[in-house]
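In: Curious how this folds, go ahead:
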Amino acid sequence: MNNWKTYIKDYQHYLKLERGLSQNTIENYTFDIEKLVLFLSENSISESPLTISEETVQQFIYKIASEVNARSQSRIISGLKSFFSYLVFEDYRTDTPMELIEVPKTGRKLPDTLSVQEIDALIQAIDLSTLEGERNRAILETLYSCGLRVSELVNLKISDLFFEEGFLKITGKGNKQRFVPIGSITEKYISIYKNQIRNQIKVQKGHEDTLFLNRRGKQLTRAMIFTIIKDLASKINLNKIISPHTFRHSFATHLLENGADLRSIQLMLGHESITTTEVYMHLDRKFLKEVLQNYHPRK
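Out: So this is what the prediction gives:
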């Protein structure tokens, strides 16, 4: 199976250097290939990335189809297609064993959103008598008011704060930078945290410019942000499965419902394509009816 390791390593270098993908994305792509390698090992099939046939891949797809839902299945197939296309691109293979393998049809899953009242309730549930409380309030306000990805939030630097101009400088996927407007309320909470709480923490070497720190003076992990949000959700008995991404979805949805145009939202979210932003068009019919009544000449 070492043969696979070499090609996977090459592929990872390609994704990083040529495609400019983030470490998280590269790990997700690799995880899908490793599932296939595990399947070969468990079934004593000794095929390399260069010799594996369509039949073998099909057997693997049948197996995962019984274990995961259509959405996860699609993601794994798409990951494998990318890997074998890379092998063809680099002339390691002349064909791809994924040619005739179809991706199962999945309905586009609409992201969960929170109402403004639910977001307020989550923020009000934060215990502000602790040092972490002020930090967590600033974190939730930033996630919701600026629509950041969780990786963008944990990597946010003090030198990225341009409060006088009213913007944050965000480094997104593929190291692409964008400026996101920041409102005065969020600015206020970040300033309280930065000036009154953060300066009480002994900052570890290398984290001097990191905005949000854990109690040991290091950058917060993505997992920690998930935990903070999960704990607050259970505190207010919120009957929804939420994550940091839910705040990003809510940011986009609330902007759209209040009349912002898709192109502006796309720029703020840092979406490469407008079709990604269109996921947020899952508005209720009542809202669409109001749009028609307000804007159509034949209403």
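In: hey, let's count contacts and neighbours off CA atoms from now on
Out: Noted.
In: any residues touching stretch 59-75, and which ones?
Out: Taking Cα atoms under 8 Å, 6 or more residues apart in numbering as the criterion, the residues outside stretch 59-75 that touch it are L36, F39, I77, V103, P104, K105, T106.
In: what helix or strand is the residue lying closest to the first one once chain neighbours are set aside on?
Out: Okay, so that is L36. Nearest residue to L36, sequence neighbours excluded (Cα to Cα, 6 or more residues apart in numbering): F60, at 6.7 Å. Using DSSP states H and E, F60 sits within helix 54-65.
In: Now that helix: buried residues?
Out: By 16 or more other Cα atoms under 10 Å, the buried positions in helix 54-65 come out as T56, V57, Q58, F60, I61, I64.
In: before we move on, what about stretch 104-118?
Out: For stretch 104-118, the neighbour count (16+ other Cα under 10 Å) marks T113, L114 as buried.
In: Report the distance from that stretch to the chain centre.
Out: On the basis of Cα atoms, centre = their mean, to the nearest Å, the separation between the geometric centre of stretch 104-118 and that of its chain is 14 Å.
In: residues making contact with that stretch?
Out: By Cα under 8 Å, 6+ apart, the list of residues contacting stretch 104-118 from outside reads 70-71, 73-74, 242, 246-247, 249-250, 253, 279-280, 282.
In: Here is the second sequence; please produce its structure so I can put it next to the first one:
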Amino acid sequence: MENLVDLVYRFKDYIFSERKLAENTIDSYYNDIMQFYEYLISLSEINNIEDLFKIEILDDYIIYLSNKEIENRSIVRKLSAISLFLKFLKIEEIIKENPSYLVTRPKIGKKLPVYLNLEEVEKFINSFNLTKSEGIRDKALFELMYSCGLRVSEISGLNIGSVYFKERVLQVFGKGSKERYVPIGERAITELENYLSKGRPFLVSKTKKTEALFLNFRGERLTRKGIWKNLKINAKLAGIEKNFTVHSIRHSFATHLIQNGADLRGVQSLLGHKNISTTEIYTHLDLTYIKEIYQKFHSHK
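Out: Coordinates of the predicted model:
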């Protein structure tokens, strides 16, 4: 089975160089395939590599994942990774057929994303300790994230040169390194200027040079995990009991635009969504908001 390990490594190179998937997607797919590999090597009675990828094996793997109480949404994602892996094996002529297209995938319902209302956004963004460089940084970071509707990987990947202060525009590289430009709000500009003059200079390392916009205490680029950790700490300090994530800031940006009458196509462009069907989820959130208003103010509820 050693050659299968080599194929997994080659697959990782393939999705990086040929498919040009985002770094987070590559890591996720690689981990899913390695988990699948661990399952395959447990099937000691199978020696032929073709036999490892029969539809019966894939069906058994779905049952195996379900028995481990893994959510359907995660199972579907793992199957997507396996499907791409088998496609790669077919291209490389390792296998003759790709049976993954015949697999019945578990059904998943649409889950409405969690978002903050305007009051909660204000409470959260004003919760940072501005006597510390890290607090100045985090206020600027989350204000920018809310102002531009950024993904956590996008804001982590920003450089100083990504911000065009004169034009008040931000250069962003989204999924698949797709470039887009988004406007920056007045408040975000103010917080960024404050961070660059009063926060970042105290985080810069004397021995490490970097163009990264947001730095950690070691003077290195602030990672996704670091941003997530800072959000959790300050959400608690702000007294927000809602269980929200870094991505909820992006959801809040889109939801508030829709609530205020923004065009769906415009929101799609700002978010960098390839398909408008992805953006349409926010119309459902808006409907929830409308229902709340109706229940609160209509006399014949």
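In: what's the TM-score for these two chains?
Out: The pair, once superposed, lands on a TM-score of 0.90 when counted by TM-score structural alignment, normalised by the length of the first structure; 290 aligned residues with a Cα RMSD of 2.0 Å.
In: what sits against E220 of the second structure?
Out: The neighbourhood of E220 of the second structure, defined by Cα under 8 Å, 6+ apart, consists of V204, S205, K208, T210, A212.
In: what does it align to in the first structure?
Out: For E220 of the second structure, the aligned residue in the first structure is K218 (criterion: TM-score structural alignment).
In: before we move on, what about K107 of the second structure?
Out: Matched to the first structure by TM-score structural alignment, K107 of the second structure sits across from K105.
In: Double-check that its match belongs to a strand.
Out: No - the assignment for K105 of the first structure, made by DSSP: H, G, I helix; E, B strand; the rest coil, is coil rather than a strand.
In: any idea how far N294 of the first structure is from it?
Out: Distance, K105 of the first structure to N294 of the first structure, by Cα to Cα, to the nearest Å: 36 Å.
In: same deal with S78 of the first structure?
Out: Between S78 of the first structure and N294 of the first structure the distance, using Cα to Cα, works out to 42 Å.
In: So these two - more neighbours on which side?
Out: When neighbours are counted by other Cα atoms under 10 Å, S78 comes out ahead of the other of S78 of the first structure and N294, with 16 against 10.
In: contacting residues around the more buried one?
Out: V103.
In: Now do the same for it: its match in the second structure.
Out: S78 of the first structure maps onto S80 in the second structure when the alignment is built from TM-score structural alignment.
In: Give me the angle between the helix or strand harbouring its match and helix 55-67.
Out: Secondary structure assignment for S80 of the second structure, by DSSP H and E: helix 72-91. Counting by axes from the mean of the first three to the mean of the last three Cα atoms, to 10 degrees, helix 72-91 of the second structure points 150 degrees away from the direction of helix 55-67.
In: Could I get the buried residue list for helix 72-91 of the second structure?
Out: So helix 72-91 of the second structure, judged by 16+ other Cα under 10 Å, has buried residues 72, 75-76, 78-89.
In: can you check stretch 157-169 of the second structure too?
Out: Under the neighbour-count rule (16+ other Cα under 10 Å), stretch 157-169 of the second structure has G157, L158, N159, S162, V163, V169 buried.
In: for stretch 103-110 of the second structure, the distance to its chain's centre please.
Out: The chain centroid and the centroid of stretch 103-110 of the second structure are separated by 21 Å, computed with Cα atoms, centre = their mean.
In: cool, stretch 141-156 of the second structure as well?
Out: When C-alpha coordinates are averaged (Cα atoms, centre = their mean), stretch 141-156 of the second structure and its chain have centres 11 Å apart.
In: in the first structure, what residues pair with that stretch?
Out: Alignment note (TM-score structural alignment): stretch 141-156 of the second structure is matched to residues 139-154 of the first structure.
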